[in-house]
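Student: 3D, please:
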Amino acid sequence: MTQQMSDLVDQAIRSRHSVRAFINQMVEVQTLKDILHVASRAPSGTNTQPWKVYVVTGKKRDEIVERVCHAQLELFQHPEKAAQYQETFAYYPENWISPYIDRRRENGWGLYGLLNIQKNEKSKMAQQQLRNFQLFDAPVGLFFTVNKVMGIGSKMDIAMMMQNVMVAAKARGLDTCPQAAWNHFHSIVLGILGASSDEELVGAIALGYADPEHIVNSFITPRVPVDEFAVFLTDE
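Tutor: Sure, this is the predicted structure:
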């Protein structure tokens, strides 16, 4: 790989971040197909290619947003109904430990601080949480499912495929936000998508053109240095 090519790949990876405000500009269907075509080169165990992707735009997108936002608003008012909307697998741990809980808090309060949301302003927090289910106004929603018969490794395969989608989108001037929040409302989402009963929702991606004027898109999360997470073993 030439230096120029590696620089382009590195730039696409480095410049990708979770965008939480999009402009009302549609994405060409062929562009979406091109992104998915290249993303499908993601590795998968024994080449099972376990992913299925639902691409929603227009009225179907709006239906999902409306139905799930309604459910989320209902939960704000009646938290006891949360049992109706349980994710099918645990994305986050039941018991948090450091340094992960510290990074999570830093991320949350960094975002809320940028949006001038204080710790006691539950209504503002709720409205920002609702933005997830509005796809942050992105015109395209991608919902990734897997057949329930497949193991946890297939979710890892789909995660790699989703990363490819995000990098390929960035290389084409588009932005994304990966989302696990939708998993709580899988019963609503899968029903609207017309998914079969043997499918499980793994995650979603909001995709479109970032709003360059919105302050929320200036929020870039930090990364720890390589020496903090990598162990180099040698014979020397």
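
Student: every contact and neighbour count from this point should use C-alpha atoms.
Tutor: Will do.

Student: what helices and strands are in contact with the host helix or strand of Val68?
Tutor: In this structure, Val68 sits in helix 58-77 according to DSSP states H and E. Contacting helix 58-77 under the criterion 3 or more CA pairs under 8 Å, 6 or more residues apart in numbering; DSSP states H and E are the following elements: helix 122-132, helix 186-193.

Student: may I see the buried residues of the shortest one?
Tutor: So that's helix 186-193. Of the residues in helix 186-193, His186, Ser187, Ile188, Val189, Leu190 count as buried by neighbour count, 16 or more other CA atoms under 10 Å.

Student: the longest one too?
Tutor: Counting neighbours by 16+ other CA under 10 Å, one finds that the buried residues in helix 122-132 are Lys124, Gln128, Leu130, Asn132.

Student: how about the strands in this structure?
Tutor: Chain-ordered strands for the chain, with DSSP state E as the definition, fall at 52-56, 140-147, 175-179, 199-208.

Student: next up, the contacts around the residue nearest to the spatial centre of the chain.
Tutor: Nearest to the geometric centre of the chain sits Pro178, at 1.2 Å (CA atoms, centre = their mean). Applying CA atoms under 8 Å, 6 or more residues apart in numbering, one finds that Pro178 lies in contact with Ser18, Gly203, Ala204, Ile205, Ala206.

Student: biggest separation within those, which pair?
Tutor: With distances taken as CA to CA, the most widely separated pair in the contacts of Pro178 is Ser18 and Gly203, at 14.3 Å.

Student: more neighbours: which of these two?
Tutor: Set side by side, Ser18 and Gly203 show more neighbours around Gly203, with 23 against 20, by other CA atoms under 10 Å.

Student: TSV for the helices and strands packed on helix 58-77, including distance to Asp157?
Tutor: Formatted as TSV, those follow (distance: least, CA to CA, whole Å):
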stretch	distance to Asp157
helix 122-132	24
helix 186-193	20
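
Student: any idea which of those gets closest to Ala169?
Tutor: With CA to CA as the measure, helix 122-132 is the member of these nearest Ala169 (19.4 Å).

Student: ok, and what's touching that closest one?
Tutor: Applying CA under 8 Å, 6+ apart, the set of residues contacting helix 122-132 is Cys69, Gln72, Leu73, Phe76, Tyr112, Ile117, Asp137, Gln179, Ala181.

Student: before we go on, could you also do this sequence so I can check it against the first one:
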Amino acid sequence: MSIRLSSPPSVPNDVLRSAVDWALITRRSTRAFLSTPVARADVEAILDVARYCASGVNMQPWHVHVVMGEARKRLSRTIISIYDDPAQMSGLEEPYDYYPAQWSSPYLDRRRKVGWDLYGLLGIQKGDKDRMHAQHGANYRFFGAPVGLMFTIDRGMGRGSLIDYGMFLQSIMVAARARGLDTCPQAAFTPFHRVISEQLKIPDQQMLVCGMSLGYADPSRIENSLATDRESVGAFTSFHE
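Tutor: From the prediction side, this is the model:
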């Protein structure tokens, strides 16, 4: 990298703070991308920055599989062929528990709201299973993004390494924003971990954590106007002085 870790920032502190805050606040789950290509060099630059995130005793438990071009299209076709077949879908299993087995408030309320807010923007009515199925299926086309990322972790790692992984994923998304790119982290890929591993020749000892779409957001698509509500600092913070 051209930046020395010991070097001070080359911009005034207020400018640096504004830039970092902007990248964090404007990170959204983009659900419609332009077909504009993303150079491999840009993907490598993003990963080069993200690798500096924290991890317990510097384990760096991540491994990234980047799918572009025909490899991305082939993976999408394979997953969608399964997604559209109820018989095949019934045989899928998750590699780990991402969501709770029993939903409770306020988490269930937030989940429902973001879902119905998205469907409302798209004009999808409650009970319209065909359109819901199609919208969810857009995940497996990477929402039209030219780059897909699949993240795996060694199965022998502990739960703490998933915390490390979260910091790595956030670092990728923030670094992408700094380059004018957008992302969508996607747990939707996890039920298809076996076919993804087969397609990408991922070793058995590696477990799929999630996927991610990367590209340039399509500003003309209404789904990209979705803004999720966030709790205030006072709602989730307790100060002990």
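
Student: re the thing from before, nearest to Gly58 of the first structure, of the buried residues of helix 122-132 of the first structure?
Tutor: For Gly58 of the first structure, the closest of the buried residues of helix 122-132 of the first structure turns out to be Asn132, at 17.4 Å, with distances computed as CA to CA.

Student: and that closest one, what pairs with it in the second structure?
Tutor: Pairing criterion TM-score structural alignment: the partner of Asn132 of the first structure within the second structure is identified as Asn139.

Student: could you do Glu199 of the first structure as well?
Tutor: Across the alignment, which pairs residues by TM-score structural alignment, Glu199 of the first structure is matched by Gln206 of the second structure.

Student: number of residues surrounding its match?
Tutor: 17.

Student: ignoring the adjacent residues along the chain, who's closest to it?
Tutor: Leaving out its chain neighbours, the residue that sits closest to Gln206 of the second structure by CA to CA, 6 or more residues apart in numbering is Asp154, at 4.5 Å.

Student: and the corresponding residue of the first structure for that neighbour, what is it in contact with?
Tutor: The criterion is TM-score structural alignment: under it, Asp154 of the second structure has Asn147 as its aligned partner in the first structure. By CA under 8 Å, 6+ apart, the contact set of Asn147 of the first structure is Pro50, Asp198, Glu199, Glu200.

Student: how about 7 Å then?
Tutor: Asp198, Glu199, Glu200 (CA atoms under 7 Å, 6 or more residues apart in numbering).

Student: in contact with the first one, which residues?
Tutor: By CA under 7 Å, 6+ apart, the contact set of Asp198 of the first structure is Asn147, Lys148.

Student: how much space between it and Tyr209 of the first structure?
Tutor: Plainly put, Asp198 of the first structure is 33 Å away from Tyr209 of the first structure if you go by CA to CA, to the nearest Å.

Student: repeat for the second one
Tutor: The gap separating Glu199 of the first structure from Tyr209 of the first structure is 30 Å, by CA to CA.

Student: and Gly173 of the first structure, by the same measure?
Tutor: Shown here: Gly173 of the first structure relative to Tyr209 of the first structure, a distance of 7 Å by CA to CA.

Student: among these two, which residue is more densely surrounded?
Tutor: Taking other CA under 10 Å, Gly173 of the first structure and Tyr209 do not tie; Tyr209 has more neighbours (23 against 11).

Student: aligned partner of the more buried one in the second structure?
Tutor: Tyr209 of the first structure maps onto Tyr216 in the second structure, with residues paired by TM-score structural alignment.

Student: could you do Trp96 of the first structure as well?
Tutor: With TM-score structural alignment as the criterion, Trp96 of the first structure matches Trp103.

Student: count of neighbours near Ile101 of the first structure?
Tutor: 12.

Student: again, but for Asp227 of the first structure
Tutor: Asp227 of the first structure - counted by other CA under 10 Å - has 8 other residues nearby.

Student: which residue lines up with it in the second structure?
Tutor: With TM-score structural alignment as the criterion, Asp227 of the first structure pairs with Gly234.

Student: now swap in Ala169 of the first structure and tell me
Tutor: When the two structures are superposed using TM-score structural alignment, Ala169 of the first structure falls opposite Ala176 in the second structure.

Student: give me the nearest residue to the aligned residue in the second structure for Ala71 of the first structure, chain neighbours excluded.
Tutor: Structural alignment (TM-score structural alignment) places Ala71 of the first structure against Ile82 in the second structure. The spatial neighbour of Ile82 of the second structure that comes closest, neighbours along the chain excluded (CA to CA, 6+ apart), is Gln88 at 5.7 Å.

Student: quick one, what contacts Ala32 of the second structure?
Tutor: Shown here is Ala32 of the second structure, whose contacts under the criterion CA under 7 Å, 6+ apart are Phe143, Gly144, Ala217, Asp218, Arg221, Asn224.

Student: what does Gly45 of the first structure give?
Tutor: When contacts are taken as CA under 7 Å, 6+ apart, Gly45 of the first structure is in contact with no other residue.

Student: that one and Glu66 of the first structure, how far apart?
Tutor: Using CA to CA, we find Gly45 of the first structure at a distance of 37 Å from Glu66 of the first structure.

Student: again, but for Ile101 of the first structure
Tutor: When CA to CA is applied, the distance between Ile101 of the first structure and Glu66 of the first structure equals 32 Å.

Student: ok so, going back, right, and the residue nearest to Ile82 of the second structure touches Ile80 too?
Tutor: No - counting by CA atoms under 7 Å, no contact exists between Gln88 of the second structure and Ile80, whose distance comes to 10.9 Å.

Student: show me which of the two is the more surrounded one.
Tutor: For Gln88 of the second structure versus Ile80, neighbours defined as other CA under 10 Å are more numerous around Ile80 (15 against 11).

Student: count the residues that sit near the equivalent of Gly115 of the second structure over in the first structure.
Tutor: Counting by TM-score structural alignment, Gly115 of the second structure lines up with Gly108 in the first structure. Here the count is done by other CA under 10 Å, and Gly108 of the first structure has 11 residues near it.
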